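Q: My questions concern the predicted model and sequence given below.
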Amino acid sequence: MSSRGIRDRVAVVAMGCTSFGEHWDRSADDLLIDAFTDCFDGNSRITRHEIDAYWLGTLGSGQSGLTLSKPLALDYKPVTRVENYCASGSESFRNACYAVASGAYDTAMAVGVEKLKDSGFSGLLRGDPPADGTASELSLTAPAAFSLLDPAYCARYGVDPGEMRRAMTHIAWKNHANGARNPKAQFRSEVAKEKIERAALVAGRLGVFDCSGVSDGAACAVIVRAEDALKYTDTPMYVKALSLAAGPAMGAADPNYDYTTFPEVVRSAQDAYEQAHISDPRSQISMAEVHDCFTPTELVLMEDLGFADRGQGWKNVLAGDFDLDGRLPVNPDGGLKSFGHPVGASGLRMLYECWLQFRAAAGERQLDNPHTALTHNLGGRPGSCVSFVSIVGRERD
């Protein structure tokens, strides 16, 4: 799989993000207004009136472009609502970037929002589309489906379950430690490894701290042509690659699928690296924000994204390679583990962390000289998912 890409043809010149959490007193409209206001509050020299078109990502917090145009009182601008599971926010970003790169618009905004808490969504209940009943995996909750990664990985690579448990614990510990340094995270406390390992089980060996939370939130980004970026900000973020892969969803029926990889992630990462001219992601990428919906997910992603060798990712995790001070920091903002997962907003929240890091505005979690970042969203479940990978950079090549 390959695509021409739009490397260095567009740039982000402003971003906004709400805090993520249980916003019982805030509606989806309120969250959209908050993110929109944050975006134009001193971020750059662009104004809201210069935005030509909008793309909105949400799974279930609104229908049609009116979801955005009404609370923002837009002046008859085009608004396209998109949905692609957990990659809905990233999908809005991808489409807005392509619209500007094509020359159709000078400026575009990507927005993501989700209001889950008021809906009663717990992360365990499911609402699947009608089907013929043959897809047995649909009867599994998300924790149950992703819990299969743990024993499958141990079986394939001969990893002692105790060592695997240590690696999963380290991922949860790392992301909560990072989130404790982030004022916009939902969970802002470090969690001791002993507490993580003693937590009540949810599915398989996944405990409470192995699972991302449920939250409300919104985020947005303004995209312009790369050659115009410096008119609006001294520190733009250039888009190097955008890749989306939707799999054939045959994992549960394929006897060769063993739950130790996400083929969609491998394909989308390969395509993104080709677009961005990345030949060695371990040395060329300085930070990554990945879809850590569950701790074994992040471990497998380290191998699918090429950050670790097959069967060795657990060792890299335990060695601290992906810690805030490691060779390739992963989820420096705290990830889904600390932010929760308001579906339509998560992809843009990841890009927001890249934006802050490139501007040296990440506070206590600021990295030394971050220059190229990867973001990754996964929607669905092992063997049946969509995967999005972006690569963004501080400089235009």
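A: Sure, I can see it.
Q: From now on I want contacts and neighbour counts done on CA atoms only, so please keep to that.
A: OK.
Q: Residue 274 and residue 7 touch, don't they?
A: No - using CA atoms under 8 Å, residue 274 makes no contact with residue 7, being 10.1 Å away.
Q: Next, show the common contact partners of those two.
A: Residues touching both residue 274 and residue 7 by CA atoms under 8 Å, 6 or more residues apart in numbering: none at all.
Q: quick one, longest helix in the protein?
A: helix 161-179 (DSSP state H).
Q: what helices or strands is it leaning on?
A: Counting contacts by 3 or more CA pairs under 8 Å, 6 or more residues apart in numbering; DSSP states H and E, helix 161-179 packs against helix 149-157, helix 193-198, helix 295-304, helix 313-318, helix 335-339.
Q: Nearest approach to residue 378 belongs to which of these?
A: Residue 378 lies closest, by CA to CA, to one member of the helices and strands packed on helix 161-179: helix 295-304, at 9.6 Å.
Q: For the residue lying closest to residue 180 once chain neighbours are set aside, give me its contacts.
A: The spatially closest residue to residue 180, leaving aside those adjacent along the chain, is residue 188, at 3.9 Å (CA to CA, 6 or more residues apart in numbering). With contact set as CA under 8 Å, 6+ apart, residue 188 has these partners: 176, 179-182, 338.
Q: ok, second structure coming up, stack it against the first:
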Amino acid sequence: MASRGVRDQVAIVGMGCTSFGEHWDKGVADLVVDSAGEALASAGVGKDDVDAYWLGTMGSGWSGLTLSAPLKIDHKPVTRVENFCATGSEAFRNACYAVASGAYDMAMAVGVEKLKDSGFSGLTGTEPPSDGTAAALTAPARFSLLAPAYAGKYGVDEAELKEVLTRIAWKNHYNGARNPRAQFRKEVPMDAIRNSPLVAGQLGIHDCSGVADGSAAAVIVRAEDARRYCEDPLYVKALSFVAGPATGPLDPEYDYTTFPEVVRSAEDAYKQAGITEPREQLAMAEVHDCFTPTELVLMEDLGFADRGAGWKEVLAGSFDLGGVLPVNPDGGLKSFGHPIGASGLRMLFECWLQLRGQAPPERQIGNGKRLGLTHNLGGAPGECVSFVSVVGTEPSS
């Protein structure tokens, strides 16, 4: 599978991102005003300059009115989208396609979620009626199945795998401690992670992403117009979104050591962007670390490590801030929590900072590479949607 893509047809010229956390003093309207306002200001434009808006939210509002009311948008098209945990990325993808099509000169993507008020710790709302074959498991329980499956397939003993998962959490908390927008801004000692109370299977509290409120936004224009608004825009190199057949839990061949949807979306994105060696060509990657074994498996699905070798790369520090390919330099879902509609755009915000040299000095990546990747996953092992984007600082020659 491969799509034509919109390589270098559109660019990001402004971004905004709130802090993520327990915003008891703010509502959805406050959060979207904050992130959209920051994005507009960074692009040097006003809301009336934007031709169309896309809003990503899972359960924090209905219809485009959720955005048009607080921003006081003057009779412009506002489309609300949802695609599980990849909802913010879906808003971004649609806004990019709208500009690339020529329908609009400027579009904005906004993602928002307020989970703390809802009482939900993940996907909001109730399950729709089904045929009764759906697994009656929590999200931590479903993703916990990855750990023993990986260990069994690749001969990693339980104690060693625990160290691998512990190091993933430690790395992301280390990065998040250096990010003023993160929900959790303290380093967590490995012993505390290793000995944290169990939630499901081998997963402890520190193996699971938190619950947070937050919002992020991006302003998108045609690539040829980008430098009218911004001296250092980010050019969109690839956008790939796939939904799988959701047969994993019923398929005896599915072994819980891979997300086939991620593999397919990554292959498509790399083809669009002209990437042949992601580990060598990417400056950084933001991935969907909803649980620590998820990040481990993603390192192989995204081509950052050979099959069965991801755990060794984690222990070797390959994905640390100073590693060959920094992964989740902002702290990831582990440090930010996961307000569903905002996470995908929050990942892009880190690319916006890092690739333009504007991240805090203590976590600014300096490897000289000019491409960044974001990955969003929604659903569960064997039945999910997957999004991969690639952005860069220079258009193709």
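A: Here it is on my side, so go on. The model shown is predicted, which means the values in this text are computed figures rather than measured ones.
Q: just to revisit the earlier point, burial-wise, tell me which of the helices and strands packed on helix 161-179 of the first structure comes out on top.
A: Highest mean neighbour count of these: helix 335-339, a mean of 30 (counted as mean count of other CA atoms under 10 Å).
Q: Mean deviation, that one versus the second structure?
A: Its matched residues in the second structure lie on average 0.2 Å from helix 335-339 of the first structure after superposition (mean CA distance after the TM-score superposition for the first structure).
Q: what's the aligned partner of residue 227 of the second structure in the first structure in contact with, if anything?
A: For residue 227 of the second structure, the aligned position in the first structure is residue 230, judged by TM-score structural alignment. Contacts of residue 230 of the first structure were listed using CA under 8 Å, 6+ apart, and they are residue 236.
Q: Work out for me the element residue 344 of the second structure sits within.
A: Secondary structure from DSSP states H and E places residue 344 of the second structure in helix 343-355.
Q: Same check on residue 81 of the first structure?
A: Going by DSSP H and E, residue 81 of the first structure is part of strand 79-82.
Q: related to what we said a few turns ago, what's the closest of the helices and strands packed on helix 161-179 of the first structure to residue 52 of the first structure?
A: helix 335-339 (30.5 Å).
Q: Give the equivalent position in the second structure for residue 258 of the first structure.
A: Residue 258 of the first structure maps onto residue 255 in the second structure, by TM-score structural alignment.
Q: Look up how far residue 352 of the second structure lies from that match.
A: Relative to residue 352 of the second structure, residue 255 of the second structure is positioned 36 Å away (CA to CA, to the nearest Å).
Q: Neighbour count for the two, which is higher?
A: For the pair residue 255 of the second structure and residue 352, the greater number of neighbours falls to residue 352 (26 against 17), based on other CA atoms under 10 Å.
Q: so what's the more buried one up against?
A: By CA under 8 Å, 6+ apart, the neighbours of residue 352 of the second structure are 15, 234.
Q: What's it aligned with over in the first structure?
A: Using TM-score structural alignment, residue 352 of the second structure pairs with residue 355 in the first structure.
Q: thinking again about what came up before, could you say which helix or strand holds the match of residue 227 of the second structure?
A: Assigned by DSSP H and E, residue 230 of the first structure belongs to helix 229-232.
Q: what about residue 274 and residue 7 of the first structure, which has more around it?
A: Taking other CA under 10 Å, residue 274 of the first structure and residue 7 do not tie; residue 7 has more neighbours (22 against 18).
Q: hang on, isn't the more buried one packed against residue 240?
A: Yes - using CA under 8 Å, residue 7 of the first structure makes contact with residue 240 at a distance of 4.3 Å.
Q: okay, and the common contacts of those two?
A: Contact criterion CA under 8 Å, 6+ apart; residues shared by residue 7 of the first structure and residue 240: 275-276.
Q: for the helices and strands packed on helix 161-179 of the first structure, which one sits closest to residue 29 of the first structure?
A: Nearest of these (CA to CA): helix 335-339, 19.8 Å.
Q: Would you check the span in the second structure matched by that closest one?
A: The aligned range for helix 335-339 of the first structure is 332-336, by TM-score structural alignment.
Q: Check the offset of the matching stretch from the chain's centre.
A: 10 Å (CA atoms, centre = their mean, to the nearest Å).
Q: Equivalent analysis for stretch 309-326 of the second structure, please.
A: The answer for stretch 309-326 of the second structure is 19 Å, by CA atoms, centre = their mean.
Q: Over to stretch 354-368 of the second structure?
A: That offset, for stretch 354-368 of the second structure, works out to 19 Å (CA atoms, centre = their mean).
Q: got the contact list for that stretch?
A: With CA under 8 Å, 6+ apart, stretch 354-368 of the second structure has contacts from 175, 178-179, 232, 283-284, 321-322, 326, 329-330, 350, 353, 370-372, 392-393.
Q: In PyMOL, how would I select just the buried ones from those residues?
A: To isolate the buried subset of the contacts of stretch 354-368 of the second structure in PyMOL, counting by 16 or more other CA atoms under 10 Å, use the following:
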select buried, resi 175+178+179+232+283+284+321+326+329+330+350+353+370+371+372+392+393
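Q: Around residue 136 of the second structure, how many other residues sit close by?
A: Residue 136 of the second structure, neighbours per other CA under 10 Å, totals 9.
Q: ok, now how distant is it from residue 287 of the second structure?
A: Residue 136 of the second structure is 26 Å from residue 287 of the second structure, by CA to CA.
Q: In the first structure, what sits opposite residue 172 of the second structure in the alignment?
A: Looks like residue 172 of the second structure aligns to residue 175 there (TM-score structural alignment).
Q: so what's the closest residue to its match other than its chain neighbours up against?
A: Excluding the flanking residues, the one nearest residue 175 of the first structure by CA to CA, 6+ apart is residue 334, at 4.5 Å. Contacts for residue 334 of the first structure (CA under 8 Å, 6+ apart) come out as 174-180, 182, 185.
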